[in-house]
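Visitor: quick check, what structure comes out for this input:
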Amino acid sequence: MQSSATVLVYSDDANTRAQVRLAAGRRPASDVPPVEFLECATLPAVLKELDRGGIDVCVLDGEAVPAGGMGVCRQLKDEVFQCPPVLLLMGRPQDAWLATWSRADAAVTLPVEPVEFADALASLLRKRLAVGA
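Guide: The predicted structure follows:
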């Protein structure tokens, strides 16, 4: 198992980024490595970090402004070679079709529910780390 996993968290809202960190904790599940968070508040920062590499999972806030996480997700899936899996935070369950359109690998609703979020994040980390192994 690798020593840690890097999770990029994109939201213009510091409270949402804090919810993500708290929900995941240091290790979202016992069978995945501890996570380190890389927080981004703007789309240019997200693109810069993905270009740098080393991101295992992206968590994108669908309610972020001016660039919402759903559109950002679709852009990343189109433009980033071997794009990491994306966990999308949706404002409401009825937005699930938009999560599908954006090509997100998983989606949960806001506010972040810790067990649901940690399970979704751990699942994406397992898949990513199995592919990278």
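Visitor: from here on, just use CA atoms for contacts and neighbour counts.
Guide: Will do.
Visitor: just give me the neighbour total for Gln2.
Guide: 9 (other C-alpha atoms under 10 Å).
Visitor: host element of the residue nearest to it when sequence neighbours are not counted?
Guide: Excluding the flanking residues, the one nearest Gln2 by C-alpha to C-alpha, 6 or more residues apart in numbering is Pro33, at 6.4 Å. In the assignment (DSSP states H and E), Pro33 maps to no helix and no strand.
Visitor: and for comparison, fold this next one:
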Amino acid sequence: MIEAPATVLVYSSRPEVRAAVRTAVGRRPAVDVGPVTYVECATGAEVVDTVDGGGVDLCILDGEAQPTGGMALARQLKVEVSDCPALCLLIARQPDRWLAHWSLADATLPFPIDPLTAPAVVADLLRDRVGQRPAVRR
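Guide: Just a heads-up that it's a prediction; the model follows:
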């Protein structure tokens, strides 16, 4: 059972999209996943700075964000960050899944976000990410 808290970065240039993600995923997306803390970013520069600072387990990026789209940002993070957090892209159209694949995202979620599937996708990504953390020595 994973009890460690997780940090989820939510990126969108639109505050209503960030709120929809937080609401759909909730504070605890699954019983075996520790509590989630959200960090919200409205610009691509904020995302890069936050990820560079460390401590982010998952980024949920809006593929429709302006002016920096989540797909380009995902690819940049995967290429430039050695210990890149898991990446999930919000996509408005199913045909955009190939772009999400190009961006090297670990998963996609359709937008508008489905509160029945979003927690399961987020929980799976967090299980993988938290399971990869090095053990803390005391």
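Visitor: what's the residue nearest to Gln2 of structure 1 aligned with over in structure 2?
Guide: Counting by TM-score structural alignment, Pro33 of structure 1 corresponds to Gly34 in structure 2.
Visitor: wait, what's in contact with that match?
Guide: Gly34 of structure 2 is in contact with 2-6, 28, counting by C-alpha atoms under 8 Å, 6 or more residues apart in numbering.
Visitor: in structure 1, what residue spans correspond to strands?
Guide: Along structure 1, the stretches classed as strands by DSSP state E are 5-10, 35-40, 57-61, 86-90, 106-109.
Visitor: grab the longest helix from structure 2 for me.
Guide: helix 118-131 (DSSP state H).
Visitor: return the distance of it from the chain's centre.
Guide: Between the centre of helix 118-131 of structure 2 and the centre of its chain there are 10 Å (C-alpha atoms, centre = their mean, to the nearest Å).
Visitor: contacts for it next, please.
Guide: So helix 118-131 of structure 2 is contacted by 2, 4, 6, 24-26, 29-30, 33, 57-58, 85-86, 106-107, 109 (C-alpha under 8 Å, 6+ apart).
Visitor: what span of structure 1 lines up against it?
Guide: Counting by TM-score structural alignment, helix 118-131 of structure 2 corresponds to 117-130 in structure 1.
Visitor: mean distance, that stretch to its aligned residues in structure 2?
Guide: In the superposition against structure 2, stretch 117-130 of structure 1 averages 0.5 Å from its aligned positions (mean C-alpha distance after the TM-score superposition for structure 1).
Visitor: in that stretch, which of the residues would be classed as buried?
Guide: Within stretch 117-130 of structure 1, the residues that count as buried by 16 or more other C-alpha atoms under 10 Å are 117-118, 120-122, 124-125, 128-129.
Visitor: OK, contacts around Ala107 of structure 2?
Guide: With the criterion set at C-alpha under 8 Å, 6+ apart, Ala107 of structure 2 makes contact with 87-89, 121.
Visitor: on that earlier part again, JSON lines please, covering the strands of structure 1 and showing distance to Leu47 of structure 1.
Guide: Compiled in JSON lines, the strands of structure 1 are given as follows (distance: least, C-alpha to C-alpha, whole Å):
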{"stretch": "strand 5-10", "distance to Leu47 of structure 1": "11"}
{"stretch": "strand 35-40", "distance to Leu47 of structure 1": "10"}
{"stretch": "strand 57-61", "distance to Leu47 of structure 1": "11"}
{"stretch": "strand 86-90", "distance to Leu47 of structure 1": "14"}
{"stretch": "strand 106-109", "distance to Leu47 of structure 1": "20"}
